[in-house]
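Engineer: Sequence and predicted structure below; questions after.
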Amino acid sequence: MSDIIVIGGGIAGVSAAAECARAGARVSVLESEPQIGYHATGRSAAIFIRNYGNATLRALNAVAEPIFEQPREISDKPILSPRGELMVASEEELPVLDAYLDGAVGVERLTGKEAAEIVPILRPERIAGALIERDARGIDVDLLLQGYARMLRGRGGQIVTGAQVQALRHEAGQWHVETAHGTFTAPTIVNAAGAWADEIAAMAGLPRFGLQPYRRSAAIIPAPEGQDTEHWPIFGSIAETWYAKPEAGKLMVSPADEDPVDPHDAWPEDMVLAEGLHRFEQAVTHEVTRLEHSWAGLRTFASDRTPVAGFDPRSTGFFWLAGQGGYGVQTAPALSQFSAALLTGGAPVLDAATRAALAPDRFC
């Protein structure tokens, strides 16, 4: 028997479980797939960008940053690596650039010529303005995920894979979670099921919050001939119509698609990928002639684009940890500590405004 059952073995669920175990709780993580981090976590662009997201997400980023920089029990190796982020704007996209810069810290505005000096394949004549966040850094997602998993197990917690939830019921103060591996019981469950979070709520007899999964595709292409991409930043359109990231001597390019879909094991749509690669080609001097690999993942958002973290006021012992969208990896250190504090009676790690913005009762 556990004190807390976490449904979902992505970075959100595993990190929250590890922090709860560190606080002394007996925790079990149930993951439907054969391995943890199979869906959104394993398909992340893996970048920490301090100014990425709305005000609530930026507050989470601020709490997460020092944990990334000094991971301590999570990892004895660096989780972050130098990368940088360069965003470019056409004349029509300048208002989006200005909005991004509003309230941003550590960001420098550039001309098109200056942007092309950093990423030589960019077409400066197509760039009306640009910005660079030099302190944006790459995240070793597997190191982070496995570090939290190791921390969880080291504190007596367990991870059960292949344990898809088949039924949920609440009786006599206990949640009973039925899986192919048997029934697990605990007074508290954490719904960290990602794209399936609303499905889990429905199984528990709760109304859905309207969490919507969106498909995001990507492809690996050869690096432009004669170019050393290793020290390029991640770069893309400020309007999020495409972006590219150096990846092991090649380039990962995404059409930055956001097509609403039902929860599923995502795969890329050929036409969406082709259209996004065309937008990339219009912005650079490089022609895409070959794809080496392509894939897709799901990014799940609440209607206000802010994660949902906290106890559901309409039920007993049902905790939401969902709707992280494309920010799940970089906010995990903050959301896991915040969630663990709520679940185990610890001191809050976020200010009152941020706590209120995350609370599930905003939808009730």
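Structural biologist: Thanks, I have it.

Engineer: okay, CA-based contacts and neighbour counts for the rest of this
Structural biologist: OK.

Engineer: Tell me which residues are up against stretch 41-51.
Structural biologist: 10-11, 58, 61-62, 65, 80, 85, 104-105, 133, 135-142, 296-297, 326, 328-330 (C-alpha atoms under 8 Å, 6 or more residues apart in numbering).

Engineer: mind listing what R22 touches?
Structural biologist: Contacts of R22 (C-alpha under 8 Å, 6+ apart): M151, L152, R155.

Engineer: Among those residues, which one sits closest to V308?
Structural biologist: Among those, L152 lies closest to V308 (C-alpha to C-alpha), at 22.6 Å.

Engineer: pretty sure that closest one is touching G13, no?
Structural biologist: No - applying C-alpha atoms under 8 Å as the test, L152 and G13 come out as separate, 10.9 Å apart.

Engineer: of the two, who's got more company?
Structural biologist: Counting neighbours by other C-alpha atoms under 10 Å for L152 and for G13 shows that G13 has the greater number, 31 against 27.

Engineer: How about the contacts made by the more buried one?
Structural biologist: Per C-alpha under 8 Å, 6+ apart, neighbours of G13: V6, I7, V29, V190, A192, A193, L321.

Engineer: switch the cut-off to 10 Å
Structural biologist: 5-7, 29-31, 36-37, 145, 148-149, 190-194, 321-322, 332, 335-336 (C-alpha atoms under 10 Å, 6 or more residues apart in numbering).

Engineer: same thing with L358?
Structural biologist: Contact analysis of L358 by C-alpha under 10 Å, 6+ apart lists T56, L57, T306, P307, V308, A309, G310, W320, L321, A322, G323, L335.

Engineer: With distance to F184, neighbour count and secondary structure as added columns, please give those residues in JSON lines.
Structural biologist: As requested, the contacts of L358 are exported to JSON lines (distance: C-alpha to C-alpha, whole Å; neighbours: other C-alpha atoms under 10 Å; DSSP: H, G, I helix; E, B strand; the rest coil):
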{"residue": "T56", "distance to F184": "34", "neighbour count": "18", "secondary structure": "helix"}
{"residue": "L57", "distance to F184": "33", "neighbour count": "25", "secondary structure": "helix"}
{"residue": "T306", "distance to F184": "30", "neighbour count": "21", "secondary structure": "coil"}
{"residue": "P307", "distance to F184": "26", "neighbour count": "27", "secondary structure": "coil"}
{"residue": "V308", "distance to F184": "24", "neighbour count": "28", "secondary structure": "strand"}
{"residue": "A309", "distance to F184": "22", "neighbour count": "27", "secondary structure": "strand"}
{"residue": "G310", "distance to F184": "21", "neighbour count": "23", "secondary structure": "strand"}
{"residue": "W320", "distance to F184": "18", "neighbour count": "25", "secondary structure": "strand"}
{"residue": "L321", "distance to F184": "19", "neighbour count": "28", "secondary structure": "strand"}
{"residue": "A322", "distance to F184": "21", "neighbour count": "30", "secondary structure": "strand"}
{"residue": "G323", "distance to F184": "25", "neighbour count": "31", "secondary structure": "coil"}
{"residue": "L335", "distance to F184": "25", "neighbour count": "29", "secondary structure": "helix"}
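
Engineer: and here's the other structure:
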Amino acid sequence: MNQDTADFIVIGAGIGGASVAYWLSQRARVIVLEGETQPGYHSTGRSAALFMESYGPDQVRALTRASLGFFRNPPPGFGEHALLSPRGAFMFAAPGQEAALDAHEATVRATSSAVQRLDARAALELLPVLRPGQVAGGVLEQDAADIDVDALLQGFLRGVRRQGGRIVCDARVGAMRRSGGLWEVSAAGTTFRAPVVVNAAGAWADAVARLAGADPVGLVPKRRSAFLFAPPEGMDTARWPMVLDVTESFYIKPDAGMLLGSPCNADPAPPHDVQAEELDIALAIDQIERQTTLRIRRPTHVWAGLRSFVADGELVGGHDAKLPGFFWAAGQGGYGIQSAPGAGRYYASVLLGAAPDPQLAASGFDPARISPSRFTLP
């Protein structure tokens, strides 16, 4: 069999492409094309991922719930370390913002996650760097957990290779055409062929669609910046939860002995190797110093990633209604890692014509809500 021919070509080896390829490769021949020199170079490799059942729109939360079993008990040989580690997530409100905190609490309580409402005194005991008088209380989502993003991505990719799949890096797609029931995809000086292409190109998904002759879905990449800074000398922050204010103007999260901060920005940007803007970092520092007693003299590292959204914020997953053999696995927004096991497994079941995981329906997942057909004009 020609090694450049497969049952499926997956474009993109970030978490979206790697997860669907993992399940596809168990039953089919798969080639994954990655435009960069290494998988996960863009959004996946720049994520401060947290597993939060309350995070994201309705269908994202359903796919996240359906992913929990995989995160807790990955298949034998998937990796050497646990994918989740305890963290917790704490959202606090200032006086006058209690209604917003009530709404957040209701969302968390609608999940299976353990939740605790804290008054101002308890909030200050949990996080002594919050400013007294500026905290009305908070909500602690106790089951939120850090995700080992690299372990998850590499586990998916190892599985693809172990099952006979091929991952080709430095393979940016230059042209695509459909001929005789096969896609011919030009990349890395080679023409790869398969009857089905999976568009998991992240921020570049609409560009890939245009190459194929498909209508774009209105994907908007948005810049999210982050930075590392030193915690106060002598203060043990390792067990802090992730902390964010109810208006989501910033968050703080412990990270390998440092603190990771972000302005929670979502600034539209073209798909590119995005870098943090100085203003993003300055705004985050200002918000953190206004609402806490932390002082940030100089970040030790700054970066940014692109989180790509469609208008309703949900994922985009399914066959293109107008273009045979073209499948969308895009629009992960800021939720692609926590939902990857559930989404990847669902996409593979559709592509293989198999029954979907029963856990999806039990989690409240509705395939029509993420279908690319919702963008198709009559």
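Structural biologist: The structure has been received and is ready for your questions. Here the structure is a predicted model, which is why all the values come from computation and not from measurement.

Engineer: re earlier: just the buried members of the contacts of stretch 41-51 of the first structure?
Structural biologist: Among these, those classed as buried by 16 or more other C-alpha atoms under 10 Å are 10-11, 58, 61, 65, 80, 85, 133, 135-141, 296-297, 326, 328-330.

Engineer: Now do the same contact list for G129 of the first structure.
Structural biologist: 87-91, 93-94, 97-98, 109-115, 238.

Engineer: so the residue mapped onto I167 of the second structure from the first structure is in which element?
Structural biologist: In the first structure, I167 of the second structure lines up with I159, judged by TM-score structural alignment. Using DSSP states H and E, the element containing I159 of the first structure is strand 158-160.

Engineer: Tell me the first helix or strand C-terminal of that strand.
Structural biologist: That would be, after strand 158-160 of the first structure and using DSSP H and E, strand 165-171.

Engineer: quick one: buried residues of that next one?
Structural biologist: V165, L168, H170.

Engineer: For the residue mapped onto S2 of the first structure from the second structure, list the residues it contacts.
Structural biologist: When the second structure is aligned by TM-score structural alignment, S2 of the first structure is paired with A6. Shown in contact with A6 of the second structure (C-alpha under 10 Å, 6+ apart): 28-32, 165-166, 182, 192-196.

Engineer: Can you tell me which of these is nearest L279 of the second structure?
Structural biologist: Of all these, V32 has the smallest distance to L279 of the second structure: 36.8 Å, by C-alpha to C-alpha.

Engineer: Number of residues surrounding the closest one?
Structural biologist: Neighbours of V32 of the second structure (other C-alpha under 10 Å): 27.

Engineer: aligned partner of it in the first structure?
Structural biologist: In the first structure, V32 of the second structure lands on V29 (TM-score structural alignment).

Engineer: for that match, helix, strand, or coil?
Structural biologist: Following DSSP: H, G, I helix; E, B strand; the rest coil, the label given to V29 of the first structure is strand.

Engineer: what about it, distance to P78 of the first structure?
Structural biologist: The spacing between V29 of the first structure and P78 of the first structure, counted by C-alpha to C-alpha, to the nearest Å, is 26 Å.

Engineer: so what's the residue nearest the centre of the second structure up against?
Structural biologist: In the second structure, the residue lying closest to the centroid (C-alpha atoms, centre = their mean) is G336, at 2.4 Å. Counting by C-alpha under 10 Å, 6+ apart, G336 of the second structure makes contact with 14-16, 43-44, 47, 49, 60, 63-64, 202, 307-308, 315, 330, 343-344.

Engineer: what helix or strand does the aligned partner of it in the first structure sit in?
Structural biologist: G336 of the second structure maps onto G328 of the first structure when the alignment is built from TM-score structural alignment. Taking DSSP H and E as the definition, G328 of the first structure sits inside helix 328-344.

Engineer: Relative to the second structure, what is the average displacement of that helix?
Structural biologist: Mean deviation of helix 328-344 of the first structure from its aligned counterpart in the second structure after superposition (mean C-alpha distance after the TM-score superposition for the first structure): 0.4 Å.

Engineer: Which SSE is immediately downstream of that helix?
Structural biologist: Where DSSP H and E defines the elements, the next helix or strand beyond helix 328-344 of the first structure is helix 352-358.

Engineer: got the buried residues for that following helix?
Structural biologist: T354, R355, A357, L358.

Engineer: Give the aligned equivalent of the first one in the second structure.
Structural biologist: If you follow T354 of the first structure across to the second structure using TM-score structural alignment, you land on D366.

Engineer: residues touching that match, list them.
Structural biologist: Taking C-alpha under 10 Å, 6+ apart as the criterion, D366 of the second structure is in contact with D58, Q59, A62, L63, L360.

Engineer: ok, now how distant is the fourth one from V115 of the second structure?
Structural biologist: Put plainly, it is L63 of the second structure. 20 Å.

Engineer: out of those two, which sits in the busier spot?
Structural biologist: Neighbour comparison, L63 of the second structure and V115: the larger count goes to L63, with 29 against 20 (by other C-alpha under 10 Å).

Engineer: For the more buried one, what is the corresponding residue in the first structure?
Structural biologist: Under the alignment (TM-score structural alignment), L63 of the second structure pairs with L60 of the first structure.

Engineer: now do S262 of the second structure
Structural biologist: In the first structure, S262 of the second structure lands on S254 (TM-score structural alignment).

Engineer: Check F51 of the second structure too.
Structural biologist: F51 of the second structure maps onto F48 in the first structure, with residues paired by TM-score structural alignment.

Engineer: How many residues are close by that match?
Structural biologist: Count around F48 of the first structure with other C-alpha under 10 Å applied: 26.

Engineer: got a list of what A274 of the first structure touches?
Structural biologist: P255, F280, V288 are the contacts of A274 of the first structure under C-alpha under 10 Å, 6+ apart.

Engineer: With N73 of the second structure instead?
Structural biologist: Contacts of N73 of the second structure by C-alpha under 10 Å, 6+ apart are A82, L83, L84.

Engineer: now swap in L342 of the first structure and tell me
Structural biologist: Going by C-alpha under 10 Å, 6+ apart, L342 of the first structure touches C20, A309, G310, F311, F319, S336, P348, V349.

Engineer: That concludes my questions; thank you for your assistance.
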